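Participant: below is the sequence, then the predicted model.
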Amino acid sequence: MTISFTKALLLLTSAVALTTANPIPDEAHNTTSADMGILAKPDFFCNDNELSKKCRGPPYNFRCTNDNHINYDEPYYQCRDKTRCSCHYPCNNIKIC
């Protein structure tokens, strides 16, 4: 009886030690990909909504790479103007967006 009681006590203390060693914070259950360090792909935006639609659509198809560079199928001078259009990461944090 003493041996089984000792084993049970050892098992119980091991289980308690494992569960308290790495507690999971409450935020871990409600995280977004941005919170976990996984960044979304940047989107192509222009300061004019109509220009954004024109640049992103055919035949130009302006888009952003993961490195924040602009790619396109057909060049268009207004879409290539960096003062008007650029790549931005979308905001995934509802607390600040």
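Facilitator: That came through, no problem.

Participant: please make it C-alpha for all contacts and neighbour counts, starting now.
Facilitator: Will do.

Participant: let me know the next secondary structure element after the lengthiest helix in the chain.
Facilitator: Longest helix of the chain, by residue count under DSSP state H: helix 2-21. Using DSSP states H and E, the helix or strand that follows helix 2-21 in sequence is strand 43-46.

Participant: this is the comparison structure:
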Amino acid sequence: MSRGWRAEAKRYGAPAAFLLAVTIGVLVVRSGLETRSTPTTTVPTTVSTQTGPVPKRQRRFYHLRAGETLSDVALRFNTTVDALLVLNPHVDPNALEVGQRIRVR
């Protein structure tokens, strides 16, 4: 080992071999992080198999309660806020009212 390692060992109060092992470990972990590709998500190419409007018997509506947000409704019906907004283009998410009827399916 070089003199630099000995000086560092004295400075940190650790054996030089320990400092060398830690440095190598950090370099190995860092190189693994840098070469790892970022995770990607796949988006389905088809959104729905149905074409045309949803039959009336399959449509479902919900009446808002005090304090509820579109996020709350989306969680309740296992959907997203964006999907609710597509089904309800007339709804302003910042001006919801108690008893307001929104389509959830």
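Facilitator: Sure thing, it's come through. If you're wondering where the values come from, they're calculated on a predicted model, not measured in any experiment.

Participant: how alike are these chains, TM-score-wise?
Facilitator: The pair, once superposed, lands on a TM-score of 0.32 when counted by TM-score structural alignment, normalised by the length of the first structure; 43 aligned residues with a Cα RMSD of 2.8 Å.

Participant: report the separation between Thr23 of the second structure and Arg30 of the second structure.
Facilitator: 11 Å (Cα to Cα, to the nearest Å).

Participant: ditto for Ala17 of the second structure
Facilitator: Ala17 of the second structure is 20 Å from Arg30 of the second structure, by Cα to Cα.

Participant: residues near Leu84 of the second structure, how many?
Facilitator: 21 (other Cα atoms under 10 Å).

Participant: same question but for Arg56 of the first structure, I mixed them up
Facilitator: 18.

Participant: Val16 of the first structure now?
Facilitator: 11.

Participant: what about it, distance to Thr2 of the first structure?
Facilitator: For Val16 of the first structure relative to Thr2 of the first structure (Cα to Cα), the value is 21 Å.

Participant: for Ser14 of the first structure, same thing?
Facilitator: Between Ser14 of the first structure and Thr2 of the first structure the computed distance is 18 Å (Cα to Cα).

Participant: which other helices and strands does the helix ranked longest in the second structure contact?
Facilitator: Scanning the second structure for the longest helix, with DSSP H as the assignment, gives helix 16-35. Here helix 16-35 of the second structure touches helix 3-12, going by 3 or more Cα pairs under 8 Å, 6 or more residues apart in numbering; DSSP states H and E.

Participant: just the angle between the helix it packs on and helix 16-35, please?
Facilitator: Relative orientation of helix 3-12 of the second structure with respect to helix 16-35: 100 degrees, computed using axes from the mean of the first three to the mean of the last three Cα atoms, to 10 degrees.

Participant: what packs against helix 3-12 of the second structure?
Facilitator: helix 16-35.

Participant: which other residues reach the helix it packs on?
Facilitator: Under the contact criterion Cα atoms under 8 Å, 6 or more residues apart in numbering, helix 16-35 of the second structure has outside partners 5-6, 8-9.

Participant: in the very next helix or strand once past it, what counts as buried?
Facilitator: As assigned by DSSP H and E, the chain's next helix or strand after helix 16-35 of the second structure is strand 61-63. Counting neighbours by 16 or more other Cα atoms under 10 Å, one finds that strand 61-63 of the second structure has no buried residues.
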